[in-house]
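1. here's my sequence, what's the structure:
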Amino acid sequence: MNAVPPPPVANPAGPWRGETYYNVPPVRRSHWNWKVGTYIGLGGMAGAAQMLALLARGRDPHGALRRQAHWLGGMVSAVGAALLVVDLKTPHRFANMLRILRPTSPMSLGTWILSGFGLASAVGSLAELFGARRLARAAQVPAAIGGAGMSVYTAALLSATSTPLWAAEPRVMGARFGSAAFSAGAAALSLGARRRGEDAMADRLDEVALLSAGVGLVASAIAEGRTVAAGVRRPALEWAESLGAIGLAEALPVAGYAAAVLAPGARRELSLAASLALIFGNIVMRNEIIRTGNASADRPRDTFRLAQPRDGRRRLR
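-> Next up is the predicted model:
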């Protein structure tokens, strides 16, 4: 038997018609700035690099990709932890988050994911340094598992807040962050392969980067449309800056990789330019999402429009 839908709950104050309380924001903007945005970008890139190195193990007989991924993961974990400690203002706050694991807290899970990923990458890096190849190969598995979390957990962290721009696209943000991480990770590994003269491996990594950047471009377009549908109204300059970040992080690299395929004579130069654009654009886009999200929290009407039911009635859940 079909369930009867619950009746709408009457709103004695009537539907929202654009009123605000002296234009005071009803939610607080986050304190996150370029430090968190840079950590998110670097962490996602390093995490995806560890995953790709594990997936390409059969094509990496000498372990060059594995070594590069371990070193990249170890360095990024150290830099990321330093950025987070500086952002938290006091170092003991980071240590306090390791005292308890809260599965329902994205911040708690993120701290444990970063710590586990950093530990596995550090073990792998030391093993590579001292020639312990078996230990280095074994460290790939936990590093790749932690890398999967590093690639997307920050999307859950942002979308779990009440910030209008982030809350308007919770599912699509995961796709955006994951695809950006994979494209940047593949680009970073491709740069190393080109430097070692492994052009065939670099070409395969470029294909992964191209596919991931294309997926990210589609996800970004969907996300922008959903923010408009949810009632987030951004100024024209803010729209232009967001589109510029998307262009640098996704559209420009896609065009560069596509041009490299069509122009084999300039493939190496175009690949290097596209890879550098992906890595730099990945960080720029994450910082732009942080900045525009905070700006949306300062606009009361964005918050009220997002909370308003689309059909004008609030239903019990």
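
2. use CA for all of it now, contacts and neighbours both
-> Fine.

3. what is the burial count for the spatially closest residue to Gly110 that is not a sequence neighbour?
-> Leaving aside its sequence neighbours, Gly110 sits nearest to Tyr153 (C-alpha to C-alpha, 6 or more residues apart in numbering; 6.5 Å). Neighbourhood size, Tyr153 [other C-alpha atoms under 10 Å]: 21.

4. and this one, please, so the two structures can be compared:
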Amino acid sequence: MSPRRNGERPVVPEAEFGSYYGRPVLNPPTWRTTDIAGYLFLGGLAGASSLLGAGAHATRLDRLARVAKLGAAGAAGLSLVALVHDLGRPARFLNMLRVCKPTSPMSVGSWLLAGYVPLAGAAAASDLTGKLPRIGAAATAGAAALGPAVASYTGVLISDTAVPAWHTGYREMPYLFAGSAATAAGGLGLLGAPAGQAGPARVLATAGVAGELAALELMRHRAGTVAECYRDGPAGRCLRAATGLSVAGVAGAHLGRGRRFAHALSGLALLGASCLTRIGLFRAGVASAEDPKYTVLPQRERLATQRSQAQGRPAAASGG
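-> Have a look, this model is predicted:
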């Protein structure tokens, strides 16, 4: 064992990251990857598609509006199914509606879904059947008003936990989810709308990819040691694939402007990118909860920073 800088030798071995009986410091999330990652992706797709649908409706881009409204209604319904499936039975979701607690992201999110899903469904049904156009227009506006919250509240939901990779990114996570939602909605519009009406979808996808990549990079930069969870293992592979598909999708949408086949390929790439982003974020959270290092090291870093600020000098880098 090598001596320390001051010449003293340690009398105990260097601490290892572990816990009693080899169990993790935190209980990892028990949510099913398919259910919750799907819920995160579909909810974002629904919320952003409602915004796109309302804009297309207002500018009389009827085909784009129909694609966005149907996509919003379908994704919202499927996201609710995924959530209820993870909860185990529908009664558990209904129980969450017994109270409204503004300080609880889960409570607020449950009420958002309860109000949003019927509005998105009514907007799609009216557009598809051509009946009750005024009610359909009102439902379209209502779904668009709730859309941004539906698209981003899940970012607040997962960062309001003790899971290190999620909690560390609480500043950027809602913006990352909003950008990923815009990417997905833009991809859906490119996939389903005629080339002549795909302009707003292309703009939305471009803005979504830019916002998503910026928020992800900023989150990694601020996460310190926990950023390893976003770069390594299955989560890192998912996020790298998502970045590649995002860039390729936006490039294809602009280079293939006016070409229906190019738009369809770009739309599929963007939808896949958004889905992989949610899976990657979910897996990063699970990995960070399973390894005690990502709970212990950030605590040490925060304590070192607090002590150095109290003493008026820069914090020393914490070691393992």
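
5. tm score of chain vs chain?
-> Here the TM-score for the pair of chains, by TM-score structural alignment, normalised by the length of the first structure, is 0.83; 292 aligned residues with a C-alpha RMSD of 2.6 Å.

6. and the helices in the second structure?
-> When assigned using DSSP state H, the helices of the second structure occupy the ranges 33-58, 62-87, 90-96, 105-129, 133-159, 164-167, 173-192, 199-223, 228-231, 233-255, 260-290, 293-311.

7. I'd like those as CSV, with distance to Asn27 of the second structure appended.
-> Listed next are these as CSV, based on distance: least, C-alpha to C-alpha, whole Å:
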stretch, distance to Asn27 of the second structure
helix 33-58, 16
helix 62-87, 17
helix 90-96, 22
helix 105-129, 19
helix 133-159, 15
helix 164-167, 11
helix 173-192, 21
helix 199-223, 20
helix 228-231, 17
helix 233-255, 19
helix 260-290, 7
helix 293-311, 11
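
8. out of these, nearest to Ala15 of the second structure?
-> helix 293-311 (11.0 Å; C-alpha to C-alpha).

9. who are the packing partners of the closest one?
-> Helix 293-311 of the second structure is packed against helix 164-167, helix 260-290, with contacts defined by 3 or more C-alpha pairs under 8 Å, 6 or more residues apart in numbering; DSSP states H and E.

10. report the angle between that helix and helix 260-290.
-> Counting by axes from the mean of the first three to the mean of the last three C-alpha atoms, to 10 degrees, helix 293-311 of the second structure lies at 70 degrees to helix 260-290.

11. how distant is helix 293-311 of the second structure from the center of its chain?
-> 28 Å (C-alpha atoms, centre = their mean, to the nearest Å).

12. before we move on, what about stretch 262-272 of the first structure?
-> 28 Å.

13. list the buried residues for it?
-> 267-268, 270-272 (16 or more other C-alpha atoms under 10 Å).

14. distance to Met97 of the first structure for these - can I get that in a markdown table?
-> Listed next are those as a markdown table, based on distance: C-alpha to C-alpha, whole Å:
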| residue | distance to Met97 of the first structure |
| --- | --- |
| Arg267 | 47 |
| Arg268 | 45 |
| Leu270 | 44 |
| Ser271 | 41 |
| Leu272 | 39 |
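
15. most widely separated two among those residues?
-> Arg267 and Leu272 (8.5 Å).

16. give the aligned equivalent of Met96 of the second structure in the first structure.
-> The equivalent of Met96 of the second structure in the first structure is Met97 (alignment by TM-score structural alignment).

17. what sits closest to that match if chain neighbours are left out?
-> Leaving out its chain neighbours, the residue that sits closest to Met97 of the first structure by C-alpha to C-alpha, 6+ apart is Ser108, at 6.1 Å.

18. in the second structure, what residue corresponds to Ala245 of the first structure?
-> In the second structure, Ala245 of the first structure lands on Ala241 (TM-score structural alignment).

19. what's around its match, how many residues?
-> Counted with other C-alpha under 10 Å, the neighbours of Ala241 of the second structure add up to 16.

20. enumerate every residue touching it.
-> For Ala241 of the second structure, the contact set (C-alpha atoms under 8 Å, 6 or more residues apart in numbering) comprises 273, 276.

21. quick check: Arg291 of the first structure touching Asn33?
-> Yes: using C-alpha atoms under 8 Å, Arg291 of the first structure is in contact with Asn33, at 7.0 Å.

22. gap between the residue nearest the centre of the first structure and Leu135 of the first structure?
-> For the first structure, the residue nearest the mean C-alpha position is Phe177 (3.1 Å; C-alpha atoms, centre = their mean). The gap separating Phe177 of the first structure from Leu135 of the first structure is 30 Å, by C-alpha to C-alpha, to the nearest Å.

23. Ala223 of the second structure versus the equivalent of the residue nearest to the centre of the first structure over in the second structure, what's the distance?
-> For Phe177 of the first structure, the aligned position in the second structure is Phe177, judged by TM-score structural alignment. Using C-alpha to C-alpha, one gets 17 Å for the distance from Phe177 of the second structure to Ala223 of the second structure.

24. excluding chain neighbours, what is closest to the aligned partner of Ala215 of the second structure in the first structure?
-> For Ala215 of the second structure, the aligned residue in the first structure is Ala219 (criterion: TM-score structural alignment). Among residues not flanking Ala219 of the first structure along the chain, Arg176 sits closest, at 5.7 Å (C-alpha to C-alpha, 6+ apart).

25. okay, the match of Phe177 of the first structure and Pro24 of the second structure: tell me how far apart.
-> Counting by C-alpha to C-alpha - Phe177 of the second structure and Pro24 of the second structure are separated by 28 Å.

26. again, but for His263 of the second structure
-> 46 Å.

27. show me what Leu272 of the first structure aligns to in the second structure.
-> Alignment note: Leu272 of the first structure maps to Ala264 in the second structure; criterion TM-score structural alignment.

28. hmm, I typed the wrong one, I wanted Ile113 of the first structure.
-> Checking TM-score structural alignment: Ile113 of the first structure goes with Leu112.
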